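> pasted the sequence and its predicted model underneath.
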Amino acid sequence: MSEPTIDRAAARELRVLVLTGYGLNCEAETAAGFRMLGAHVDLRHVADVLDAGPDALTPYGLLAFIGGFSFGDHIASGRVHANRLRYRLGDRLLRFVGDGGLCLGICNGFQTLVKLGLLPGGEPGLHQRVTLIDNDRLGYWDAWVRLVVDPASPCVFTRGIAELELPSRHGEGKLVHADAAQRAVLEDRHQIPLRYADAEGRATEAWPDNPDGSPGGAAALCDPSGRIFGLMPHPEAYLYPENHPRWLAQRAAGLLPTAGLGLQILANGVRAAIA
């Protein structure tokens, strides 16, 4: 992959809000990625945003829910964080999304978006409809995974990407649907933009290529508009080609990209926000 092409003048007008605090810990990498693309990034503690008044989210075009262990993952990953946001910020979040704002949730951020009810979306209000539970093989698993993209997905963050590798590190990432009918609807609407893949590039449920056992290899969700996106792997941890564990072999083979492939996901979000 070459360096993402971005309208830098337009990107400088975009303000990205990265929520921090309460055990979240990937703010530096997430902010760095968006700043590399020219966007203006504000890192703000969740408590400050909750107390900031009715226009707390108004200046922003993209809201990033980062990885980490919010509230120590007590009860379940993302549960306490989601409850606080629903009852203290819910109306403002719905207005932000209704006005066309983008949301990106990474790992714990994905867990939060699901339990908050912003994903999979498609219904009014904030009502949880799916969840993310303990991996089939219990315990925290940290490894790079291969991902394939559904080209028919409305997700704006995955446009122009066929497949990529990203680091994945979580203990609660198995996507669970309310029933088979709900899963079928999400499949039909192509709201599963990323799937774990095996060495041949086929979506898989087999460990370790699929670290959590999500059915159909689901590694992400988007809402019907494609502007709200959550994924378990970490694009912000692959901003530079040297982040990849096999970068020396890639360079020797002439396959080293000029930018980390995770940066492309952030770049797509920036493009969509300034379009």
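Nice, thanks for sending it over.
> all contacts plus neighbour counts: C-alpha atoms, from now on.
Fine.
> and residue 87, how close does it get to residue 50?
Residue 87 sits 10 Å away from residue 50, going by C-alpha to C-alpha, to the nearest Å.
> err, residue 247, not the other one
As judged by C-alpha to C-alpha, residue 247 and residue 50 stand 42 Å apart.
> before we move on, what about residue 262?
Counting by C-alpha to C-alpha, the gap from residue 262 to residue 50 is 30 Å.
> more crowded one of the two?
The neighbour count for residue 262 versus residue 50, taken as other C-alpha atoms under 10 Å, is higher for residue 262 (22 against 18).
> can you pull the contacts of the more buried one?
Neighbouring residues of residue 262 by C-alpha atoms under 8 Å, 6 or more residues apart in numbering: 164, 166, 234, 235, 236, 237, 238, 239.
> let's go with 10 Å and repeat that
Counting by C-alpha atoms under 10 Å, 6 or more residues apart in numbering, residue 262 touches 33, 164-167, 233-241.
> put together CSV for the residues you listed, with secondary structure on each row.
CSV is the format used below for the contacts of residue 262 (DSSP: H, G, I helix; E, B strand; the rest coil):
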residue, secondary structure
33, helix
164, strand
165, strand
166, strand
167, strand
233, coil
234, coil
235, helix
236, helix
237, helix
238, coil
239, coil
240, coil
241, helix
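> which parts of the stretch 1-150 of the chain are strands?
In the stretch 1-150 of the chain, the segments counted as strands under DSSP state E, counting those that start in this stretch are 15-20, 40-45, 62-65, 102-106, 130-133, 141-149.
> and here's the other structure:
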Amino acid sequence: MKVTILQFPGTNCEYDTQNAFKSLGAETEILWHKSESVPSDTDLLVVAGGFSYGDYLRSGAIAKFSPVMKAVIKYAKDGGKVLGICNGFQVLTEAGLLPGALKRNESLHFISKHHHLKVVNNDNIFLKKLNKNDVINVPIAHHDGNYYIDENGLKELYANNQILLKYCDENGEDKNPNGSVDLIAGVCNKERTVFGLMPHPERAMETLLGSADGVKMLQGFLEA
């Protein structure tokens, strides 16, 4: 499997992401933002975390105008698999590939810690190796992770089973770290080909480093 990972000025998780997928046996390539095409052998395109363009204006708002994004949008529209992690999630919402938007955390502070998540829907390649209602422990690190969508949009997400993950505590009870609507931590598009989440599964690959719960999350893509 070939995983292509986007790199913008300010991206800081591309090598963590590369290491995570390599550890699972995938071939990887890092793609600079000035590229005007996605490699033809790409099986999964990852928009990695960080602070693209310094998060000026809004997180992801400038990155969506990078030359590579036209190719990313075409790749997604043609049915290609795309995963946006943290800043990558922000970029995908700004580009219109995922519904909703990411706002400043309710506390107005940057949050960096492990946080539990509940699996809401696993009828997709991303979370198929996990069970519905599983509670996993994955790092979060963001200043603008407060997911927002209006009432009609939220109803549509529920109707189409597009909500993937919600924030919770170790017992699966509600625990919201950033103010996200309905505790939403990750969503997908209607076609279940584009996925976005604020937590960092690529940083949860080894128990020694706090959690290996990211392994099953990313493995789903390799077995698609």
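Perfect, I can see it now. These numbers come from a predicted model, not from an experiment.
> TM value for the aligned chains?
Scored by TM-score structural alignment, normalised by the length of the second structure, the superposition of the two chains gives a TM-score of 0.92; 221 aligned residues with a C-alpha RMSD of 1.6 Å.
> mind checking which of the contacts of residue 262 of the first structure are buried?
Of all these considered here, the ones buried according to neighbour count by 16 or more other C-alpha atoms under 10 Å are 33, 164-167, 233-241.
> for these, which one is nearest residue 77 of the first structure?
residue 233 (14.9 Å; C-alpha to C-alpha).
> what inclination does the longest helix belonging to the first structure have with respect to strand 102-106?
Determined from DSSP state H, the single longest helix within the first structure is helix 79-98. Here the directions of helix 79-98 of the first structure and strand 102-106 differ by 160 degrees (axes from the mean of the first three to the mean of the last three C-alpha atoms, to 10 degrees).
> mind listing what's buried along stretch 170-181 of the first structure?
Judged by neighbour count using 16+ other C-alpha under 10 Å, the buried positions of stretch 170-181 of the first structure are 170, 171, 172, 173, 174, 175, 176, 177.
> could I get the residues you listed as CSV with distance to residue 15 of the first structure and secondary structure?
Shown next, in CSV, are these (distance: C-alpha to C-alpha, whole Å; DSSP: H, G, I helix; E, B strand; the rest coil):
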residue, distance to residue 15 of the first structure, secondary structure
170, 29, strand
171, 32, coil
172, 31, coil
173, 29, coil
174, 32, strand
175, 31, strand
176, 33, strand
177, 34, strand
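> what is the nearest of these to residue 104 of the first structure?
Set against residue 104 of the first structure, the nearest of these by C-alpha to C-alpha is residue 173 (16.3 Å).
> related to what we said a few turns ago, which one among the contacts of residue 262 of the first structure gets closest to residue 58 of the first structure?
Set against residue 58 of the first structure, the nearest of the contacts of residue 262 of the first structure by C-alpha to C-alpha is residue 33 (22.0 Å).
> that closest one and residue 268 touch, don't they?
No: in this structure, residue 33 of the first structure is not within contact of residue 268 by C-alpha atoms under 10 Å, at 11.8 Å.
> count the neighbours of the alignment partner in the first structure of residue 117 of the second structure for me.
Under the alignment (TM-score structural alignment), residue 117 of the second structure pairs with residue 147 in the first structure. If you count neighbours by other C-alpha under 10 Å, residue 147 of the first structure ends up with 27.
> I figured residue 147 of the first structure was touching residue 200, is that so?
No: in this structure, residue 147 of the first structure is not within contact of residue 200 by C-alpha under 10 Å, at 11.0 Å.
> if we can go back for a sec, same list, the contacts of residue 262 of the first structure, but as JSON lines with distance to residue 134 of the first structure please.
Shown next, in JSON lines, are the contacts of residue 262 of the first structure (distance: C-alpha to C-alpha, whole Å):
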{"residue": "33", "distance to residue 134 of the first structure": "29"}
{"residue": "164", "distance to residue 134 of the first structure": "24"}
{"residue": "165", "distance to residue 134 of the first structure": "22"}
{"residue": "166", "distance to residue 134 of the first structure": "20"}
{"residue": "167", "distance to residue 134 of the first structure": "18"}
{"residue": "233", "distance to residue 134 of the first structure": "15"}
{"residue": "234", "distance to residue 134 of the first structure": "18"}
{"residue": "235", "distance to residue 134 of the first structure": "22"}
{"residue": "236", "distance to residue 134 of the first structure": "23"}
{"residue": "237", "distance to residue 134 of the first structure": "23"}
{"residue": "238", "distance to residue 134 of the first structure": "25"}
{"residue": "239", "distance to residue 134 of the first structure": "28"}
{"residue": "240", "distance to residue 134 of the first structure": "30"}
{"residue": "241", "distance to residue 134 of the first structure": "31"}
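> ok, so of the residues you listed, who is nearest residue 79 of the first structure?
Distances from residue 79 of the first structure to the contacts of residue 262 of the first structure, taken as C-alpha to C-alpha, are shortest for residue 233 (18.9 Å).
> grab the nearest non-local neighbour of that closest one.
Using C-alpha to C-alpha, 6 or more residues apart in numbering and skipping the chain neighbours, the partner closest in space to residue 233 of the first structure is residue 168 (4.3 Å).
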